Every structure is written in C-alpha cells, then in structure tokens.
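Trainee: A predicted structure for the sequence below; I have some questions about it.
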Amino acid sequence: MTLTRDGGSLFSANMAGTLRLIVYLAIASVLMVLDHRGHWMGKVRYGAAIVVEPLYHLAGLPASGFRAARVAFADRRKLTEENKQLRVDLLLANARLNHMAAVSRQNKRLKKLLDTRRQLGMNVQLARVIDIDLGAFSHRLTLNTGAHQGVKVGQVVIDAHGIMGQVTQVLPGTCTVMLITDPDHAIPVTDTRTGLRTVAHGSHESGQLSLTTIPVSADVRVGDKLVSSGLGGRFPPGFPVATITHVEPQLSGMFLTARAKPSADMQRADEVLLLRDLAPPVGPPAPASVDGPPRALAPDAVGSSSTSARRSR
C-alpha cells in the first residue's frame, strides 16, 4: 500500500469518489425505475415548470414590449395614412357630388330656357353670364356675346321666368345688360288682373321694383302679376315682369306706391336669352317727315308743266 506524506492512503480519496458515484448511479437507477412505473418524475417536472414559467415570461417582457411598440407604431402610422386617404376620398366624393348637383341644376335651367325658346317661337340667342353687379347704385350683367355675335344695343334679355333687362353697351366679344331693378331703369307694365297700365322703376333695394304713379282709385292688390305692356316699342308685350308684394298710399295722398318682386331670377341666372325680334311699336304712329311740297306742286314742276302747255298750244 502506498502511503502519502501525511501518512494517509494514496487511494483513499479516489475510493470515496468512486463510492459516491456508485451511490448516485444507484439512486438514478432507482429513480428511473420508479419514474417508468409510477411516472413520478413527470409530476415533479410539471411542478418545477409551473414554478419556473413566470421567470420565462419575466425574462421575455423586454422583447415582447419592443415588438408590441413596433407593431403599435406601424399600425398607428398605417391607420394615420389610411385615415388621411379616406379624408381625401371623402372630400373628392363630396366635390364630385356637388359638381353633379350643380350640373343637374344647370341642365334644368337650360331645359327651361330651351322650352321657353320653343314656346315663344321667336328668334332668340343663348348667352352665358360671366359677371354680375348688384350694388346699391347699379344692377348690371355682363354676357359672353357681343358685336361679333350680332348683339345690338336695346336687345331685350329674358330668362325662363320673365324679363331681366336690356343691352346698354356692346363690345366685340361681350355686352352689358342693365337689369330692370337698376335705379335708372323703367319698364311699362300692365296689371294682368285689372288691365291697369303703369311704369315699374328700379330701386336701390336689391331685387325690388317700385311703382310710384298708381292712382289712388286704382284696384291694385298684393299678388297681382305685372307683364310688359309693349308701350314705347322697346319691350315686347305680354312677358312676365314682376309680382306686387306691397301696396301703400303716399304721404301726399295723391298716388299709391307699390313694390314688386321681379319674375326673373336675377341672382342665380347662369344662361339668358337675347331677343333678336324687336317688339312692334304700340301707340300712335310716328309723324311723317315734311320735306317740302309734293313734286307735282314744286315750282320747277309747275314751270315745266306751264312750258309744256304753251308748247302744246
């Protein structure tokens, strides 16, 4: 037997390790047999896994949080872009819808104008309104037709509802129309209910006509329809002009004052008609111009006749 310096056996430490290994192997064999027969180790592993599982979740929280934040940011950006695109699509759809509604209204107005043209059986010209001035001292329209299209000063302008005014200025490509509501404008009218003839003047009130020369004894009521009388030869007779909305006596007590709303749609008119057929004059005929005595009574004629008479003798 080999001895060490301290007097112990050289193989005593190795023998102790070998014995421990044998004991461990025996315990492991026993545990394997017991696990194979009673499945006890599975239960132990299951319990240990339950105890260790929260540690796995705790260790994975930083990575899960990072992934969740990245997904949330990506989803938020995607939702923001989709929301922006949806707002653009909504605005575009509303614009298209409004445009279609405007086109539908314009088509209806044009249909009314064409129906009016067929009903009138007159020579008319379609024009588009490009500017409108409804100030306190001037009510005018500017149309996209002028001298190149045959427009002349004095032509009557109407829409599907009634008379709007008359052309006062003509340029090569445009013309200016004075509306019947202009303070400087006047139009002869007739009350369709009573046949009363009077004159409707424009007023400083936007969209109103004023009638200031109605006799006190005249039968004028709110709701009476006024049409053009044709007097003066400028406006053709029978066209709708306005509807009386208010009647009251003047302070002097000599006349009645009435206000009327024009039949034509002044503020929303986009297209109008210009009458090319001038109204026939209504009233006494114009006096004949006197240029001198008839040719049969002229001095030269008398002299020539007497000379010819002497020659015949």
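Mentor: Thanks, I have it. Quantities reported herein were computed from a predicted structural model and do not represent experimental measurements.
Trainee: going forward, measure contacts between C-alpha atoms and count neighbours the same way
Mentor: Noted.
Trainee: could I get the full set of helices for the chain?
Mentor: All helices of the chain, identified by DSSP state H, fall at 12-38, 40-120, 299-312.
Trainee: distance to D191 and mean neighbour count added to these, as CSV?
Mentor: CSV is the format used below for those (distance: least, Cα to Cα, whole Å; neighbours: other Cα atoms under 10 Å):
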stretch, distance to D191, mean neighbour count
helix 12-38, 118, 12
helix 40-120, 21, 12
helix 299-312, 55, 11
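Trainee: which of the ones you listed sits closest to L274?
Mentor: Shortest distance between L274 and those, using Cα to Cα, is found for helix 40-120: 10.3 Å.
Trainee: what about that closest one, distance to the chain center?
Mentor: On the basis of Cα atoms, centre = their mean, to the nearest Å, the separation between the geometric centre of helix 40-120 and that of its chain is 30 Å.
Trainee: quick one: that helix to helix 12-38, angle?
Mentor: Taking axes from the mean of the first three to the mean of the last three Cα atoms, to 10 degrees, one finds that helix 40-120 is oriented at 60 degrees with respect to helix 12-38.
Trainee: does anything pack onto helix 40-120? Which helices or strands?
Mentor: When contacts are defined as 3 or more Cα pairs under 8 Å, 6 or more residues apart in numbering; DSSP states H and E, helix 40-120 packs onto helix 12-38, strand 271-275.
Trainee: what distance do you get for the residue most central in space within the chain to N144?
Mentor: Among the residues of the chain, the one closest to the centroid is A102, at 5.4 Å (Cα atoms, centre = their mean). Here the criterion is Cα to Cα, to the nearest Å. By it, A102 lies 20 Å from N144.
Trainee: take a look at this one as well, against the first:
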Amino acid sequence: MALNRDGSSTLFSASMAGTLRLIVYLALACVLMVIDHRNGWLAKARYGASVVIEPLYRLAGLPAEGVDAARVAFADRTKLSDENQRLREALLLANARLNRMRAVAQQNARLKQLLDTQHSLGMNVQLARLIDVDLGPYRNRVVLNVGQREGVKAGQVVIDAHGVMGQVIQVMPHTCVAMLITDPNSAVPVTVERTGLRTVAYGTRGGSELSLPTIPVTADVKVGDKLVTSGLGGGFPQGFPVGTVRRVSPDLSGMFLSARAAPAAALERSGDVLLLRDLAPPMGPPAPAPQVGPPADLAPGADTNDAHKQGASH
C-alpha cells in the first residue's frame, strides 16, 4: 500500500480520491463474488491455471519420484537376488542329496549282489572295502580295510559280485594289499568254459585286459568264450568267472594262439568286495578210479579152466 511522505496511507486519506478508490475496490470485489457465486468463473479460471501449472508441479516432482523408484527397484532387485541365491543353494543341496541317494542306492544294489553271491557260494567269506588303489603300467593293486587282526591271510582270493578280482599278497594289522588279476605279475589258471581247455591268464601292462599267450594252435577258442578258474595250483578255487575272450590271433612264432580277455569283475568300479576264507586245496594228478565190472579172474581173456578148478575144489 502506498504511503505519503508523512507516513499516512493514501487509501484512507481524507481526500475524495482515496475514498472513491476504496468504493470502487469494494464494488469490484462484490461484483466478482456475485459473478463467481452464480457462474463459477473463478473456478474455471483456477482450472485453466491448474492446467498450466500442473505440468510444472509434475516436472518439479520428477527427481523425488525418480529417487523413490530407484530405491524401490534397488530393494526389489536385492530381494530377488537374495531369493535367487537361496533358491540356487536349495537346488544345489537337493541335487547333492539326490546324487547321494542315487549313490547309496547303487551301493545297496552292489551289497545285495555281494550278499546274493555269498549265499550262492555257500563258502566262508569276509566283507571288505577298498580304501586305496595303486594303478599304473607296472602295478595294479588295491588296499582293503581289513588285515591280520580281522583274520586276513596272504593268498586269500578277492572277488566281487561278477568274478575274481585278485589275491591278497601283503597283510598289515588292519589293512591288506591285493594284487588284481590284471597286474603284470598276476597269473590265474583258467578253463575255457565251453570246451574245457586249460590255460593261464596273465595280467598285462596297463591293467585293462588279460593275456592268454600259450593256447595251442589246434585249440577251439572263440571270441565270447567265458573263462573260469580251473583250481589248478590251489591259488584260486575252481569255477569262479575270470573273464571273456575278446580277441584271438596267432602269435609271432605261429606255434601258438594268443588271446586277450576282458576281466569279468568290475575292477574299476567295485568298492565292496569279498575275501574267500576257504582256500582251494592244491589239485594234483587225478586219483585212480575204482574198478567197475566183473572180477579180474572173470574178465575177458582170463583162464576159465582155473576158475573151474577152483569151483571143483570147493
């Protein structure tokens, strides 16, 4: 409000001009109130002004909305990341448990096979577990978790549910070392199951096959023939599976046939094995068969006159 130099208000001055201006202002205010009350013009004006001012409000509020949106997005992302991490850990744990259950199921199946083998053998056997392996081009041996304190002796045969694995060669107080049949120093007397041919299966370098180098040329040996222990020498009991013939070919000299066989036992997969307590006795020359038939004095070609003489004397 304008003030005079003496500090008095011009609107409420005693002059006529100030009074007229006051009346005009009051009348204008009354007219505006009446018009606004009847027609709502001021509301329309405020609406139009809001149309112009609202974008400015929105523009001014964008930084705050952006900050809020970023905070929410970061919180959601962190929450989703944590949840994904928990789900990933749960999935890994579930897979580990599933694999463990699968491994336990396979182990139970192998133990069941060993138990069935034990019942079918009707022999005194001892369960053992592999705790170490010593595989190489010149050694093919395993360490078992039983030893002298458990009654293990050198020479005991080691088998699994599929066939002969090897033989114990060294005994410690609570462990023992078994030489597998694929060891280069191993030799197992075997018989070709189909024909009854007797030969020896040797271990080879690399420890994956058996070698049969001294088969007669005239022998009937074919791919797929099964090899079983012959029992000769007393090291391995008779009748246990040893391997299956894979290849047969003449040797370099041409005087013998040479064959290669795959071991019947799961040498690289077996974890539980059986030790045979009952060792096979050494097999020597066959004992003479008892005589069957008529007495020697009545055999064809015997002197019947002597028989008649003996009957007459009686």
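Mentor: Here it is on my side, so go on. Remember, it's a predicted structure, so these values are computed and weren't measured experimentally.
Trainee: could I get the TM-score for this pair?
Mentor: Put the two chains on top of each other and the TM-score (TM-score structural alignment, normalised by the length of the first structure) is 0.83; 280 aligned residues with a Cα RMSD of 2.3 Å.
Trainee: look up how far D182 of the first structure lies from the residue nearest to the centre of the first structure.
Mentor: Using Cα to Cα, we find A102 of the first structure at a distance of 28 Å from D182 of the first structure.
Trainee: next one: L231 of the first structure
Mentor: Distance check for L231 of the first structure against D182 of the first structure: by Cα to Cα, it reads 19 Å.
Trainee: neighbour count: those two, which is higher?
Mentor: Higher neighbour count among L231 of the first structure and D182: D182, with 25 against 20, using other Cα atoms under 10 Å.
Trainee: re earlier: quick one, which of the helices of the first structure is nearest to V247 of the first structure?
Mentor: Across the helices of the first structure, V247 of the first structure has its closest neighbour in helix 40-120 (30.9 Å, Cα to Cα).
Trainee: show me which residues of stretch 194-212 of the first structure are buried.
Mentor: By 16 or more other Cα atoms under 10 Å, the buried positions in stretch 194-212 of the first structure come out as 196-204, 206-212.
Trainee: that stretch: end-to-end distance?
Mentor: The first and last residues of stretch 194-212 of the first structure sit 17 Å apart, counting by Cα to Cα.
Trainee: whereabouts in the second structure does that stretch align?
Mentor: Mapping stretch 194-212 of the first structure onto the second structure (TM-score structural alignment) gives residues 195-213.
Trainee: how far does that stretch sit from the chain's center?
Mentor: When C-alpha coordinates are averaged (Cα atoms, centre = their mean), stretch 195-213 of the second structure and its chain have centres 31 Å apart.
Trainee: distance to M178 of the first structure added to the helices and strands packed on helix 40-120 of the first structure, as TSV?
Mentor: Below are these laid out as TSV (distance: least, Cα to Cα, whole Å):
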stretch	distance to M178 of the first structure
helix 12-38	112
strand 271-275	13
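Trainee: measure the closest residue to T116 of the first structure other than its chain neighbours to I180 of the first structure for me?
Mentor: On the basis of Cα to Cα, 6 or more residues apart in numbering, the spatially nearest residue to T116 of the first structure that is not a chain neighbour turns out to be A160, at 5.9 Å. Per Cα to Cα, A160 of the first structure is found 16 Å from I180 of the first structure.
Trainee: show me which of the two is the more surrounded one.
Mentor: Per other Cα under 10 Å, whichever of A160 of the first structure and I180 has more neighbours is I180, with 29 against 23.
Trainee: spatially nearest residue to that one (excluding sequence neighbours)?
Mentor: Leaving aside its chain neighbours, I180 of the first structure sits nearest to G165 (4.9 Å; criterion: Cα to Cα, 6+ apart).
Trainee: map the one you found onto the second structure.
Mentor: Alignment of G165 of the first structure against the second structure is given by TM-score structural alignment, with G166 as its counterpart.
Trainee: that match touches N185, doesn't it?
Mentor: No - look at G166 of the second structure against N185 with Cα atoms under 8 Å: they stay out of range, at 11.2 Å.
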